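In: what follows is a predicted structure for the sequence shown.
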Amino acid sequence: MITVYVLVNKYQKIYIGQTNDVVRRLNEHNRNHTISTSGKGLWKIAHSEEYEDRSTAMRREKALKSSRGRAWIRSIILKGSASVG
């Protein structure tokens, strides 16, 4: 299974990615092993979705990174209207 995940930090910054091990990947983000999230505080998972294959997960990741996808994340997830998970 491949997980598409949305991370949020205390400054309400968003990071979107995909991995086959979300716990390991979150630890990498929080230990500053990822340049794009390094030095931006602790991250927590705000949303995640699982997919059977990487190509489907990559399409969803791309959709979430679009302006419409980011607007959905901000309006639904960050405002607490959707389940956090």
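Out: Structure received. Numbers count the residues shown, from 1 in each chain.

In: okay, CA-based contacts and neighbour counts for the rest of this
Out: Will do.

In: tell me where the chain has helices.
Out: 22-30, 54-65, 67-72 (DSSP state H).

In: let's have these in JSON lines, adding distance to residue 13 and mean neighbour count.
Out: Below are those laid out as JSON lines (distance: least, Cα to Cα, whole Å; neighbours: other Cα atoms under 10 Å):
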{"stretch": "helix 22-30", "distance to residue 13": "13", "mean neighbour count": "16"}
{"stretch": "helix 54-65", "distance to residue 13": "13", "mean neighbour count": "16"}
{"stretch": "helix 67-72", "distance to residue 13": "11", "mean neighbour count": "13"}
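
In: below is structure B, check it against A:
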Amino acid sequence: MKQPSIYIITNNKNTTLYIGVSSDLKARIYQHKNKLIEGFSATYHLHKLVYFEALDDMESAIIREKRLKKWNRAWKNRLISELNPSWRDLYGDLF
């Protein structure tokens, strides 16, 4: 079942963040993990899912994504750490 979601991925050292939106989070993260998407995430080896939120509709997801992208790094770190203190890869939780 497809569900509009926003997500944050990072690299193994948690030094770079990428915020994205998808209607099929499992498939999208699989694409990131396997570098099937050219661009920022592939260049910086961003494949570890550290945060995600399911939203009611794609419009809400896009609005949330745009807001999060404007946050400073400290706010993003705090958001991730509140729900995922060890910054573990949440990809396995999607199954």
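Out: It's in. Note that the coordinates shown come from a computational prediction; the quantities given were computed from them, not determined experimentally.

In: quick TM-score on the pair, please.
Out: TM-score for the superposed chains, counting by TM-score structural alignment, normalised by the length of structure 1: 0.80, backed by 81 aligned residues with a Cα RMSD of 1.8 Å.

In: ok, residue 18 of structure 1 - contacts?
Out: Contacts for residue 18 of structure 1 were tallied using Cα atoms under 8 Å, 6 or more residues apart in numbering; they are 2-5, 57-58, 61.

In: please redo it, this time with the cut-off set to 10 Å
Out: 2-6, 25, 48-51, 54, 57-58, 60-61 (Cα atoms under 10 Å, 6 or more residues apart in numbering).

In: need the helices of structure 1 in a markdown table with distance to residue 38 of structure 1, can you?
Out: As requested, those are exported to a markdown table (distance: least, Cα to Cα, whole Å):
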| stretch | distance to residue 38 of structure 1 |
| --- | --- |
| helix 22-30 | 7 |
| helix 54-65 | 19 |
| helix 67-72 | 21 |
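
In: next up, the contacts around the equivalent of residue 32 of structure 2 over in structure 1.
Out: Using TM-score structural alignment to pair residues, one finds that residue 32 of structure 2 aligns to residue 29 in structure 1. Residues near residue 29 of structure 1 by Cα under 10 Å, 6+ apart: 7, 15, 35-44.
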